[in-house]
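J.: Have a look at this prediction, sequence included:
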Amino acid sequence: MIQYITLRVNAHSTEDRSRVDQALDFFLQNIDSDKEKLVETISAEGHYGNPIIIYNAQITQRSKCRYFISFLKKELNPDDLEKLRSEISLRLDEDQFFYMKFDKQTAYQGKLELSSSSDAVTVKMKITTFPKNWDNARRFMEEVLE
């Protein structure tokens, strides 16, 4: 089962914050009408003193986690979905977290696309199995992404 899903995205000082908000909103649409309950913002400073706003959102309700998975499967193009399936073993760590990155600019445009960039919307899903077992988590993710 998916225990929770965490989304994280940074807004750099050179970016329009409203666009970053809109990119995150694309992922959270229909998850909760009160986005303020889901999203926390943190002010940080970059390596050269530049201001960065970090957005963190956490989805904890099972029904909303299932909805998020449906959203991913619906919005991802078939090639990206197949890439996720083929990389399950690479994206799942020993603590049973499954990691994905999505293009921030594409999300702003209302489209979902995998990314390898560090400037992306990162998604981390906590997978829970009983007993805790990496192989069981891998099999679970195979079923989820089917």
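T.: Structure's in. What do you need?
J.: switch to C-alpha atoms for all contacts and neighbour counts from now on
T.: Will do.
J.: list the buried ones in stretch 115-132?
T.: Residues of stretch 115-132 classed as buried: Ser115, Asp119, Ala120, Val121, Thr122, Val123, Lys124, Met125, Lys126, Ile127, Thr128, Thr129 (neighbour count, 16 or more other Cα atoms under 10 Å).
J.: ok, now stretch 136-146?
T.: Judged by neighbour count (16+ other Cα under 10 Å), stretch 136-146 contains these buried residues: Asn136, Ala137, Arg138, Phe140, Met141.
J.: Without its sequence neighbours, what residue ends up closest to the fourth one?
T.: Read that as Phe140. Met1 (7.5 Å; Cα to Cα, 6 or more residues apart in numbering).
J.: that older thread, so can I have CSV of the buried residues of stretch 115-132 showing distance to Asn30?
T.: Listed next are the buried residues of stretch 115-132 as CSV, based on distance: Cα to Cα, whole Å:
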residue, distance to Asn30
Ser115, 23
Asp119, 24
Ala120, 21
Val121, 18
Thr122, 19
Val123, 17
Lys124, 19
Met125, 18
Lys126, 21
Ile127, 22
Thr128, 24
Thr129, 27
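J.: Show me the residues you listed that map onto strands.
T.: Cross-referencing the buried residues of stretch 115-132 against strands under DSSP state E gives Ala120, Val121, Thr122, Val123, Lys124, Met125, Lys126, Ile127.
J.: Next up, the contacts around the last one.
T.: Neighbour list for Ile127: Met1, Ile2, Gln3, Tyr4, Gln96, Phe97, Phe98, Ala137 [criterion: Cα atoms under 8 Å, 6 or more residues apart in numbering].
J.: hold the first one in mind and look at this next one:
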Amino acid sequence: MARVDSILIQVLCHATEDEDKVMKAVENIIGSEAMEKASTISQSLTGHYGDPILFIKLTIEDSKIAEKVLARILSNLSKYDLQEILRERSKLGRHGGKIYLRFDKQAAYLGSFKIMDKDPIKIQVNIRGKIEKLLEKLMGEKP
């Protein structure tokens, strides 16, 4: 049976951004329960022009919570975005795969799920088993 193994979330917080607001944007995507259970690592970096950047990485290892996060994300995406994920943003392996998602930080802070490639909240969903089967199970229908 297909299941979510874990979820990795990565986000950059630039000097012009409020770290609390960036973390609130992440929480709006993954939910408060997942936010509390996630292990978080932060690393200070320096940008090209010497500006400070904070790299934040969250990991959700609990497969039940990780599956709830994926279900939450899927329920907030349009049919078009779901098809895009299956077609372009998933990598199938021999015994599972990965789904790569990138969400707009500003939209996430405001509570909406907008797929965006520029300066995003990056989410990698690690799946054991067939991605299509898992998505069908979580959505209750074929995408």
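T.: Noted; the coordinates are in hand. Note that the coordinates shown come from a computational prediction; the quantities given were computed from them, not determined experimentally.
J.: follow-up on the earlier one: of the contacts of Ile127 of structure 1, buried ones?
T.: So, by 16+ other Cα under 10 Å, the buried ones in the contacts of Ile127 of structure 1 are Ile2, Tyr4, Gln96, Phe97, Phe98, Ala137.
J.: circling back: quick one: which of the buried residues of stretch 115-132 of structure 1 is nearest to Gly49 of structure 1?
T.: When those are ranked by distance to Gly49 of structure 1 (Cα to Cα), Asp119 comes first, at 17.6 Å.
J.: surely that closest one meets Asn10?
T.: Yes: between Asp119 of structure 1 and Asn10 there is a contact under Cα atoms under 8 Å: 7.3 Å.
J.: sorry, back to before: which two among the ones in strands among the buried residues of stretch 115-132 of structure 1 are spaced furthest apart?
T.: So, these by Cα to Cα: farthest apart are Ala120 and Ile127, at 21.8 Å.
J.: how about the helices in structure 1?
T.: 17-28, 35-38, 62-75, 78-86, 88-91, 104-108, 134-144 (DSSP state H).
J.: show me the contacts for the spatially most central residue of structure 2.
T.: Using Cα atoms, centre = their mean, the residue of structure 2 that lies closest to the mean C-alpha position is Ile123, 2.8 Å off. Ile123 of structure 2 sits next to Ile7, Leu8, Ile9, Gln10, Tyr100, Leu101, Arg102 when contact means Cα under 8 Å, 6+ apart.
J.: Equivalent analysis for His47 of structure 1, please.
T.: Taking Cα under 8 Å, 6+ apart as the definition, His47 of structure 1 has no contacts.
J.: Could you check which residue of structure 2 pairs with Asn136 of structure 1?
T.: By TM-score structural alignment, Asn136 of structure 1 lines up with nothing in structure 2.
J.: Now do Phe27 of structure 1 against Ser70 of structure 1, distance only.
T.: Distance, Phe27 of structure 1 to Ser70 of structure 1, using Cα to Cα, to the nearest Å: 11 Å.
J.: same check, this time on Thr129 of structure 1
T.: Thr129 of structure 1 is 20 Å from Ser70 of structure 1, by Cα to Cα.
J.: From the ones in strands among the buried residues of stretch 115-132 of structure 1, pick the one nearest Asp21 of structure 1.
T.: For those, the nearest to Asp21 of structure 1 is Val121 (11.1 Å; Cα to Cα).
J.: Name the residues that touch the longest strand along structure 2?
T.: Counting by DSSP E, the longest strand found in structure 2 is strand 3-14. Strand 3-14 of structure 2 has contacts (Cα under 8 Å, 6+ apart) with 19, 22, 51-64, 66-67, 119-129, 134.
J.: Could you give the separation of that strand from the chain centroid?
T.: The gap between where strand 3-14 of structure 2 is centred and where its chain is centred comes out at 5 Å by Cα atoms, centre = their mean, to the nearest Å.
J.: That one vs helix 19-30, what angle?
T.: Here the directions of strand 3-14 of structure 2 and helix 19-30 differ by 160 degrees (axes from the mean of the first three to the mean of the last three Cα atoms, to 10 degrees).
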